[in-house]
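K.L.:
Sequence plus predicted model, see below.
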Amino acid sequence: MTSLPQGVQELLDRSHRYGSDPTVTNYGGGNTSVKVTVTSPASGKDVELVYVKGSGGDLGTLQPQGLAVLERAPFLALDDVYRGVEHEDEMVALFPHAAFGAGGATPSIDTPMHGLVDCPHVDHLHPDSVTALACAADGPALVAELWGGKVAWVDWKRPGWELGRQISEIARDPEVIGAVLGGHGLTSWGSTSAQAQERALGIIEQAAEFIAARSVAEPFGAVVPGHEAQPEQQRRARAAQLFPLLRRVASASSRQVGHFTDSEVVLDFLSREKLAELVALGTSCPDHFLRTKIRPMVLDTPVDAPLADVEARLAELLAEYQAEYSAYYQRHAQPGSPAMRGSAPAIVLVPGIGMFSFGADHQTARVAGEYYVNAINVMRGAEGLSRYAPISEAEKFAVEYWQLEEDKLARRPKPKALSGRVALVTGAASGIGLATARLLAEHGADIVVADLDLARSEEVAAELGGPDRAVAVRMDVSDPDAVAAGIQQAVLALGGVDIVVNNAGFVKPGSLADTTLADWDAQFAVMTRGSFVVAQAAAPVMRAQGLGGDVINICSKNAVFAGPNNLAYSSAKAAQAHMVRLLATELGDDGIRVNGINPDGVVRGSGIFSGGWGASRAATYGVQEDDLGKYYASRTVLKEEVLPEHVAGAVLALTNGTLAVTTGLLVPVDSGVAAAFLR
């Protein structure tokens, strides 16, 4: 690996420090830079480079490949062709002409704020405390009082070349160490990385101390009776009931995944008398409202209202929200504006319960919620000192429907087939379940890893990407209470359930004479009753979401084939297979497809086979246990061993739109067992 120029590692370390604290800057927010001198391999001469966080990157996880790399001299020369603020957007297309070598990541719109400033280290952040001053009605006076000119004030200006020019002029004054950007955040600089970090964090701390010392006691007003935070257990149970209905609302334009936040900061804000007034003003910092939309929706039904009443009220609120958003678009759209995007809310606030945030995947939903927490902190600070005064609606529209933002969205990778879907897989810690969880995650689904073995489930969830991609749930599918608790945990973690894969199972072989009643009951309890219990718990969630869904029962070739010494298992699988047909007819009106898969001979990686079933089957067929997979393959039409990944592939085909109008189907994944061909 090519070594980094001196100073770039310092930049990365400083960026990680900022990105680790959401009150300093949130995921994807802000940018940092360093200027270094290197010898150009093309000319052999020294050139000054600017390393700056690229478009779409995150300070907390920034790596060298996330940095744009520009030669400063040609970048500065772009000022000679700058045609004025009316044309500043065209400058972005010129940035690549100053690229050094391959140029690294795509330069962001904030690049001029770094490249035009002479100081070696420049930081642009969105700290809560400073942004509170930036969004206060008398922000200029407060900034002047606090810093006495050491930190400048800059009136709201959309990011771009003009703002970069203005910051460059301010930074030429050796007495000035930073600037508060009205309605936006903070930009500061230093001659060394240590100085830049010290100044940035010092400004942030000074602003926080100033707010704490000067703030009124209750910036959000008094607590509204009936809006107080409910007790935690009651609050979370209610959130799980509401989440599918709220997800339906948030998915009115496109399918969304959810995240729930009931922190003290959120619950206090939701309980106060200024809630409606402040929500209506919307967020201010561009990074905030680009993630949260121009404002949240507030569910105004009583905290204990019947769900039918909540559902009816949400339909009204959604219609109002969409009408308001459409009117907002029509008020400000110009002939060349991008088409209106989704008009559903990204944030839904429920007094007494918490905040529900939504996005195309769980990470996006979580980050949207974090940004609104930042917005709450900003509003509290501004209201505590003065009055919260965000940038105008017209300016918000100009950023939200900025062609440069539209271009940025267009560069995003195309969504994967299962993006926006939540898949719950039982028995997901090994074998077929593990392969299925991995494949569905690979194709964009957020995963609920359900298994009796919680420790192993947590390992699998971590492997799949951790809390932003997967959640581990301990689930005994034979226990209705455990299943209900697991479904509630899944809903609270990810917003709902779209795909259920009933894979949990085990086998206790035996003939009629050998099978005890306990053996019979135990196998029916897990595979037949378990599939029923999970489907019964998940179906109301799917129905409330109004997004359709899939239920997949992992059955068995034994459901239709009379194998030897396997009475209870085969009977349980036959019942599980017929359940597919019954549920398909019952749930079809809600757009929920129900299908099954009949695997055979899935030996490798199988928890069932490794638990004694393999040895039993090998003895029955007179082969070595290590050769059991080959034996199963030898008796098939295709002579191929069936692997867990083959079964997972069938689950994917049934859920990714390939078989969009297929329900009630049992798919053999057995390499062709002629005796088990369906008739």
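P.N.:
Cool, got the structure. Keep in mind the model is a prediction, meaning the values are calculated, not measured.
K.L.:
CA only for contacts and neighbour counts going forward, please
P.N.:
Fine.
K.L.:
Where do the strands of the stretch 301-450 of the chain begin and end?
P.N.:
Remark: strands assigned in the stretch 301-450 of the chain by DSSP state E, counting those that start in this stretch are 347-350, 354-359, 422-426, 446-451.
K.L.:
Compute the inter-axis angle for the third one and strand 446-451.
P.N.:
The one in question is strand 422-426. Angle of strand 422-426 versus strand 446-451, following axes from the mean of the first three to the mean of the last three CA atoms, to 10 degrees, is 10 degrees.
K.L.:
Run through the neighbouring helices and strands of strand 422-426.
P.N.:
Applying 3 or more CA pairs under 8 Å, 6 or more residues apart in numbering; DSSP states H and E, one finds that strand 422-426 contacts helix 431-442, strand 446-451, strand 499-502.
K.L.:
Compute the inter-axis angle for it and helix 431-442.
P.N.:
Using the same axes, to 10 degrees: strand 422-426 against helix 431-442 is 170 degrees.
K.L.:
where's strand 422-426 relative to the chain centroid, distance-wise?
P.N.:
Distance of strand 422-426 from its chain centroid, counting by CA atoms, centre = their mean, to the nearest Å, is 17 Å.
K.L.:
List the buried residues of it.
P.N.:
Using 16 or more other CA atoms under 10 Å as the test for burial, strand 422-426 gives 422, 423, 424, 425, 426.
K.L.:
Same question for the second one.
P.N.:
The neighbour-count check on strand 354-359 (16+ other CA under 10 Å) flags 354, 355, 356, 357, 358, 359 as buried.
K.L.:
here's the one I want to compare it with:
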Amino acid sequence: MAASRAPLENRWDDARAAGLDEPGLLLYRSNLLGADKRITNYGGGNTSAKVTMPDPLTGEPVEVLWVKGSGGDLGSMTLDGFATLYMKKLAALKGLYRGLAHEDAMVGLLPHCTFGLNPRAASIDTPLHAYLPYRHVDHMHPDAVIAIAAAKRSRELTREVFGEEIGWLPWQRPGFDLGLKLERIARENPHYVGVVLGGHGLFTWADDARSCYETTLRIIQKAQDWLDARNTAPAFGGPAVATLPEAERRRAVLSLLPRIRGRIGKAESKVAHVDWSATVLEFVNGRRLEELAPLGTSCPDHFLRTKIRPLIVPADADDATLDRLLEAYRQDYAGYYERCRHPDSPAMRDPNPVIYLVPGVGMLSFARDKATARIAGEFYVNAINVMRGATGVDQYVGLPEQEAFDIEYWLLEEAKLQRLPKPKPLTGKVALVTGGAGGIGRTTARRLLGEGACVVVTDHDAEALAQAEAGLVQAFGRDVVAAVTGDVTREDEMAEVVAATVERFGGIDILVANAGLATAAPFAETSLADWERNSAVLAKGVFLVAREAFKVMLTQGLGGSIVTIGSKNALATSGGASAYCAAKAAALHLTRCIALEGAPYGIRANVVNPDAVLRGSRIWQGEWRHARAASYGVGDEELEEVYRQRSLLKRSVYPEDIAEAVFFFVNEATSGKSTGNILNVDAGNQIAFTR
């Protein structure tokens, strides 16, 4: 909440809005609001509009509430993200409401109010919008307003900041009772344009979409300006710790990430996110860190993502310190569960922290997937902003413990969790694929991403790698894909590639050593340069990247899977390719050595042997293809048919086939008890049968 922050921008475009109907205007407004995280956090907030529409059965005009449905994000949602409900039926629910003890039962009645057979489930916030006597309602979670809402003198500060145009209600969980209270305060105070809900956020309203949007922006900006004018002292008591130089910060992060991941990821694999922004550093370095961090967050939306409280970890924490801190946190969480549980509460969930605050370094967050880890970190940044604002003008107040528990273990929240789809086999796993710009590498990356893994692709060809990365990002999103240029023959570059993988995702579980090349020449004409080049890429390259990944796997203590992409030629020689065959054989045998040494630590190592994978391969686009075609006395375009007919099954082998074999080896369900093995994917080649 620094004074230098740019003011909120009114991005409403009358020309664009002119062509939209009322649902379209609601979506437009929602996307504009959700695009700025100062207005509301990811997945947080709701918007609504009451729209007159023809009843699908009678054709008569009826009033329909369009309101953001359960789940989804305002910034990226589309029209199908809104629930639609008959206002007349929602009004009738008031007569069925029996008080706070029956709040959850009312949620089960919302589907009976659905308009137009809309499959989008209505959220618990529906009554907060339905009963307000205005056509358009925004409910946002802006840091600036929550800072006021989370202050000890929240009610008095709300009046001081907003005067008579904004009302105030004490915090309570969303539901019918809160919806009725909002209706009452709005009707009794027609001059109000909104309400601050203590500890939580902001409601604003109007009778047209643009006015509602502009009111929301104006009120948030007013809160921001008021805080900026008063927050002039050093935040969080000023720095108690100096930020470490960037290189030292990175060393600390690379040391902490795999060790924490290993300690919290045995029951469920975790992915990490790192934030060492100025906002985070100001907090973790502050004199009041030890005082404020245990208070947790105030806004339930923040809390649900970040857990009851964060864990403070020294930058130089050794293994014993990590063990002690994590065990103390788990015991504290178990105590919180036992103190607050109800007879029908769900079983205790993962007791490990989500947010790790490292003075001098920054913040680490862990979750089952990258997006959740990143968003948890973003939510805690929201919480930092709230604490900064609240402590600058008053005393910050976190969510009471019992209330926090009742939200975290809310039976409705539990039901929502139970409806989530089963995680994919590689959810929470981190994979590194060398030769990621080529046909096999790129296709393998796609296969692993499709099964839930986070994937780093590396290649020495920066331009081709950028193209591969762009395609993977387009298909799977930025969160789960990263690309790092690296030459597998260079020790320093492979160390950096593995370090970048750890920094991006927290560790490494899967290595696919795929980088390759091939040269052809009769043995007597094989140059030393070609011999060394094949050995460097195909054998030394596997050694260098596998050794670095193996070290991380040992540190994590979570096992791991290393798959080397070999070749039929690793088992059966071909004339005119001695350098290639010998290097592939060396890589195969090295992989079995890794299997032997990795077994006590649960690290498996296996080999996939392709043959004649021409499609999409950069190896087969040059001299190697010419040489192999010449050896069979055919033209380049006839070579694939030669290989097809040579195979026992008379079938071509494609990159997708190799990717499928890799997935077989890295999937615990299919090959968790396989190591030191070789899987030929060559459509059948008798001379390459393993024996």
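P.N.:
Ah, there it is. In this text the structure is predicted, and so the values were computed from the model without any measurement.
K.L.:
Kindly provide the TM-score of these chains.
P.N.:
Scored against TM-score structural alignment, normalised by the length of the first structure, the superposed chains reach a TM-score of 0.97; 668 aligned residues with a CA RMSD of 1.3 Å.
K.L.:
and the buried residues of strand 354-359 of the first structure as CSV, adding distance to residue 437 of the first structure?
P.N.:
Shown next, in CSV, are the buried residues of strand 354-359 of the first structure (distance: CA to CA, whole Å):
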residue, distance to residue 437 of the first structure
354, 30
355, 28
356, 25
357, 24
358, 22
359, 21
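K.L.:
Out of these, which two sit at the greatest distance?
P.N.:
354 and 359 (16.9 Å; CA to CA).
K.L.:
Need the counterpart of residue 100 of the first structure in the second structure.
P.N.:
Matched across to the second structure, residue 100 of the first structure falls on residue 115, judged by TM-score structural alignment.
K.L.:
ok, that match - contacts?
P.N.:
Residues near residue 115 of the second structure by CA atoms under 8 Å, 6 or more residues apart in numbering: 64, 84, 85, 86.
K.L.:
If we use 7 Å, what do you get?
P.N.:
Contacts for residue 115 of the second structure were tallied using CA atoms under 7 Å, 6 or more residues apart in numbering; they are 84, 85, 86.
K.L.:
Kindly report the same for residue 52 of the first structure.
P.N.:
Taking CA under 7 Å, 6+ apart as the test, what residue 52 of the first structure contacts is 32, 33, 34, 67, 68, 69.
K.L.:
which of the residues you listed tops the neighbour count?
P.N.:
residue 33 (31 neighbours; other CA atoms under 10 Å).
K.L.:
That one -> the second structure?
P.N.:
Aligned partner of residue 33 of the first structure by TM-score structural alignment: residue 48.
K.L.:
Now name the helix or strand holding its match.
P.N.:
strand 46-54 (DSSP states H and E).
K.L.:
what comes into contact with that strand?
P.N.:
Here strand 46-54 of the second structure has contacts from 22, 26, 30, 60-68, 129, 135-140, using CA under 7 Å, 6+ apart.
K.L.:
nearest to residue 673 of the first structure, of the buried residues of strand 354-359 of the first structure?
P.N.:
Closest to residue 673 of the first structure, out of all of the buried residues of strand 354-359 of the first structure and judged by CA to CA, is residue 359, at 44.2 Å.
K.L.:
corresponding residue for residue 570 of the second structure in the first structure?
P.N.:
Per TM-score structural alignment, residue 570 of the second structure is aligned with residue 559.
K.L.:
gap between the most far-flung residue of the second structure relative to its centre and residue 436 of the second structure?
P.N.:
In the second structure, counting by CA atoms, centre = their mean, residue 524 sits farthest out from the average C-alpha position, at 54.5 Å. Note on residue 524 of the second structure: its distance to residue 436 of the second structure, by CA to CA, to the nearest Å, is 33 Å.
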